[in-house]
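J.: attaching a predicted model along with its sequence, questions to come.
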Amino acid sequence: MRSAPTMRRSLVALMLITLMLSLSLASAASSTVDVKSEGRITEDALGLETAETNPLGDHLLIAGADGFVRIISAITPTDATTAVELQHSNTNTLRDITWHPAGNTALIAGDSGTVLRYSHEDYVLTTVMGTGALESSDISAIDWRLNGDYAYLGSDTGVIYRYSSSDGFTLLDMSANSAVSAIECHEQLQLCLVTTLSDGIAIIDRDHDVSWLGSAGDTWVDVDCPDVDLNECVAIASGRRISAIILNEQTPASTRIESPIIVGELGGEFVSISIMDDHTVIVEMAPFALIKFEMDGQKAYQVLEHATVSEASATLAGTRLVATWGDDDTHGLMISSDGTVSSFSPPAVVDDELMFKAIGVLVMIAVPGTIIGLIFMNSKTLQGWYHGRRNARREAKRQAGIDEIRAQKIAERAAKNKN
């Protein structure tokens, strides 16, 4: 019988081995995605400021400096045969896009009170009438509310307007003194959030009343509401700060801004938010990097490190991210300010390969049977390799038996013929 000290040492060794293996597997599972540059959508570098997928998710409307507007495929964005450059005479910088909930038109807003309407049916851009009411303000944010009857606009001087096709543009609020950085309307509730650079966050209710929620001490740069089934939105601020915002539909002015979470151990700054098809919140960073934020649990995770981008393409690493779209935090596409499209996907090295490499290190400090057993239980590749070898041995043994019987019968026939 094994002595108690020996058993304790074995148990401790087993626990250490299990812990090391768990850490190894966790590290492999949390590794960043790989990134690949897919090329620019035009030969010359652009000055993109905004990009937005349509409600169906199959097209991407992009806009930026010098009045540039183009509609491209969200599936194959670098395919020039599917792109249409939209012609118009306005050369002002365009800064934000909002698709109508019906998906057949979009509004594009920018400097000097520019507001354009894009028709997806015939690829036509027209100037929205009545923009004189904006007094040549540089419009920095725009969004339709859920039923598409009103859109809200914000300027770089903090003024908030509303727009409808019947009433035109109407001044709503001019309490803020800093730029409106983003406007986001919830897709299920008649509520819209407005972020500013130094005046905090405001909420607009169904009757167009604007209430300021506070948090003026933060430099808010973007806000988004990732899931129609949640009464929560997420806002980001400089200093890598993220806050959940709990909407109060009954008393909008009582909407609560949660204490910011500061995402440490990262370089750079948050610049914008994108929502993936599975409602994952992706935060774009400068320099070029991505993190994801989980609303449930209020946790942030690195998705794409800047070092990974630099290794893949120094040119890509030097661009500014404008938007991200795709399936989830492991498969997606990105577009940069110069018009470069890039893709991200899981690393080529899979967990099983990492486990094979781990055997050489761990087997020297572990009980061979224990560590190999642990690795075997967690590796489909090892299991397949083992079962393949076992079946091959069985087949070889079976074939050898058949060959032996066949040889015996041949020998018996030969002996009978001699007689």
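T.: Looks like it came in fine.
J.: going forward, measure contacts between C-alpha atoms and count neighbours the same way
T.: Fine.
J.: show me where the stretch 251-400 of the chain has its strands.
T.: Counting by DSSP state E, counting those that start in this stretch, the stretch 251-400 of the chain has strands at residues 256-257, 261-262, 269-275, 281-286, 289-294, 299-304, 321-326, 332-336, 340-345.
J.: including mean neighbour count, could those go into CSV?
T.: Below are the strands of the stretch 251-400 of the chain laid out as CSV (neighbours: other C-alpha atoms under 10 Å):
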stretch, mean neighbour count
strand 256-257, 17
strand 261-262, 15
strand 269-275, 23
strand 281-286, 24
strand 289-294, 20
strand 299-304, 18
strand 321-326, 24
strand 332-336, 23
strand 340-345, 20
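J.: now the ones you listed in JSON lines, please, with extra columns for distance to residue 397.
T.: Below are the strands of the stretch 251-400 of the chain laid out as JSON lines (distance: least, C-alpha to C-alpha, whole Å):
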{"stretch": "strand 256-257", "distance to residue 397": "71"}
{"stretch": "strand 261-262", "distance to residue 397": "63"}
{"stretch": "strand 269-275", "distance to residue 397": "57"}
{"stretch": "strand 281-286", "distance to residue 397": "56"}
{"stretch": "strand 289-294", "distance to residue 397": "54"}
{"stretch": "strand 299-304", "distance to residue 397": "50"}
{"stretch": "strand 321-326", "distance to residue 397": "51"}
{"stretch": "strand 332-336", "distance to residue 397": "50"}
{"stretch": "strand 340-345", "distance to residue 397": "44"}
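J.: for residue 190, which non-adjacent residue is spatially closest?
T.: The shortest distance from residue 190 to any non-neighbouring residue, by C-alpha to C-alpha, 6 or more residues apart in numbering, is to residue 206 (5.2 Å).
J.: then this one, side by side with the first:
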Amino acid sequence: MRGLTTSAILIAILLLPVVIAEPNSVIQIRSSTTLDDFDIGINTGAVSPDGNNVILVGKDGYVHRISAINPMDRSQDIELNAGATRDFQDVAWHPRGNTALLAGDNGMALRYDTYDHSISNVNGSSTVNGLDLTSVAWRTSGDYAYFGAIDGSLWKFSEGSGFESIDNYGMSSPVSDIACHRTNNVCVVVTQSDGIYVIGKDHHITKMGDTKDYTWMNECVAFASGLITKAIHLNFEDSSLSYGKPPMMLTTLEGDITDVSRGSDGTTLLHLAPFGMVRQRPITSEAYAQIIYSDVEEWDAVVSGRAIKFTWDHHRLW
């Protein structure tokens, strides 16, 4: 998606209030480290399926692998060379964990291979040349991945057939994020202003009702600016029957939601600005403060002025 160690799916209008429990920081920041002596412009990251590694991507073709278990240990880092100077916007591990797809500006669609740490163009990448790709996600079977772009276009990808446009989609709003269910070939697409869509196992797309007039973040639960969440019920047999539950508003929070990461046990970690984090449980809609801005500011005023880009859980660190 970046700061503390903690990973989300996709998604989260009468607004029902949700009071945040535990209005104090549960996580205590005790130390920090840097990957370089200058701003490397991290945009997001992804944890490998085995939970051992994290790939970070960002501006000017930045790609870097660190240990998910010992993220403070720079000796375990692997500096990766994408041979690019354009910005990466997203990264997605293949479900088997041997490779990862990288998506970025001007049609950058690349593959990282764990065998030799090489990065190369994927099959058919010329099809999306010139498009600023914003999102990428593998569906759980690993046979297809989906790419989204800033022009609102959506693409399915396989190594055998390359890129194919999903024609029945046809929206013009930038794709904010794509996320796929962990055990079923159903994915959710979030756009910036055209609402939320569900991709079925046959690649058919269905739009969710009452989701257009909000600026949606990535994440069944979707998160929008204004501290709004909306749970999504997915129908795995017929994606057109998927529906959204009544939206809710998170209360007693400082700031606004800027991004999300996947947490442990099916929870979602909400990134806040100013610097803060909340853990949300999609099934019960309960939310728990993890990091409060005032506590971070007291610990380090410089860090409190920065933005969380990616978080993941690792229980040995708790």
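T.: Cool, got the structure. Since this is a predicted model, take the numbers as computed values, not measurements.
J.: on that earlier part again, the residue nearest to residue 190 of the first structure matches what in the second structure?
T.: Superposed on the second structure with TM-score structural alignment, residue 206 of the first structure falls opposite residue 201.
J.: show me where the stretch 1-150 of the second structure has strands.
T.: Going by DSSP E, counting those that start in this stretch, the stretch 1-150 of the second structure shows strands at 16-19, 42-47, 53-58, 62-67, 78-81, 88-93, 99-104, 108-113, 118-121, 133-138, 145-149.
J.: what span of the first structure lines up against the fourth one?
T.: Meaning strand 62-67 of the second structure. With TM-score structural alignment applied, strand 62-67 of the second structure matches the range 68-73 in the first structure.
J.: coming back round to it: and the match of residue 206 of the first structure, how close does it get to residue 91 of the second structure?
T.: 22 Å (C-alpha to C-alpha, to the nearest Å).
J.: could you do residue 37 of the second structure as well?
T.: Distance, residue 37 of the second structure to residue 91 of the second structure, by C-alpha to C-alpha: 24 Å.
J.: those two: who's more crowded?
T.: Neighbour totals were compared for residue 37 of the second structure and residue 91, and residue 91 leads with 30 against 6 (other C-alpha atoms under 10 Å).
J.: for residue 114 of the second structure, give me its contacts.
T.: Going by C-alpha atoms under 8 Å, 6 or more residues apart in numbering, residue 114 of the second structure touches 98, 99.
J.: now check the first structure for the residue matching it.
T.: Using TM-score structural alignment, the partner of residue 114 of the second structure in the first structure is residue 120.
J.: from the chain's centroid, how far away is stretch 131-147 of the first structure?
T.: 27 Å (C-alpha atoms, centre = their mean, to the nearest Å).
J.: which residues does it contact?
T.: Outside stretch 131-147 of the first structure, the residues that touch it by C-alpha under 8 Å, 6+ apart are 95-101, 107-115, 150-157, 169-170, 179-192.
J.: go again using 7 Å as the cut-off
T.: Under the contact criterion C-alpha atoms under 7 Å, 6 or more residues apart in numbering, stretch 131-147 of the first structure has outside partners 95-98, 100-101, 109-113, 150-156, 169, 180-188, 190.
J.: what's the average distance of the longest helix seen in the second structure to the first structure?
T.: Taking DSSP state H as the criterion, the second structure has its longest helix at helix 293-299. Compared with the first structure after fitting, helix 293-299 of the second structure has a mean deviation of 0.8 Å; criterion: mean C-alpha distance after the TM-score superposition for the first structure.
J.: hang on, the earlier thing: for the strands of the stretch 251-400 of the first structure, which one sits closest to residue 8 of the first structure?
T.: Of all these, it is strand 299-304 that lies closest to residue 8 of the first structure, at 37.7 Å by C-alpha to C-alpha.
J.: which one is residue 306 of the first structure nearest to, not counting chain neighbours?
T.: Closest residue in space to residue 306 of the first structure, ignoring its immediate chain neighbours: residue 289 at 5.0 Å, by C-alpha to C-alpha, 6+ apart.
J.: quick one: map the one you found onto the second structure.
T.: By TM-score structural alignment, residue 289 of the first structure lines up with residue 276.
J.: and its match, how close does it get to residue 177 of the second structure?
T.: Separation of residue 276 of the second structure from residue 177 of the second structure (C-alpha to C-alpha) stands at 21 Å.
J.: same check, this time on residue 132 of the second structure
T.: According to C-alpha to C-alpha, residue 132 of the second structure stands 13 Å off from residue 177 of the second structure.
J.: sorry, back to before: please enumerate residues in contact with the longest helix of the second structure?
T.: Contacts to helix 293-299 of the second structure, defined as C-alpha under 7 Å, 6+ apart, come from residues 25, 274, 275, 276, 304.
J.: if you set the cut-off to 6 Å instead, what comes out?
T.: Here helix 293-299 of the second structure makes contact (C-alpha atoms under 6 Å, 6 or more residues apart in numbering) with 275, 276, 304.
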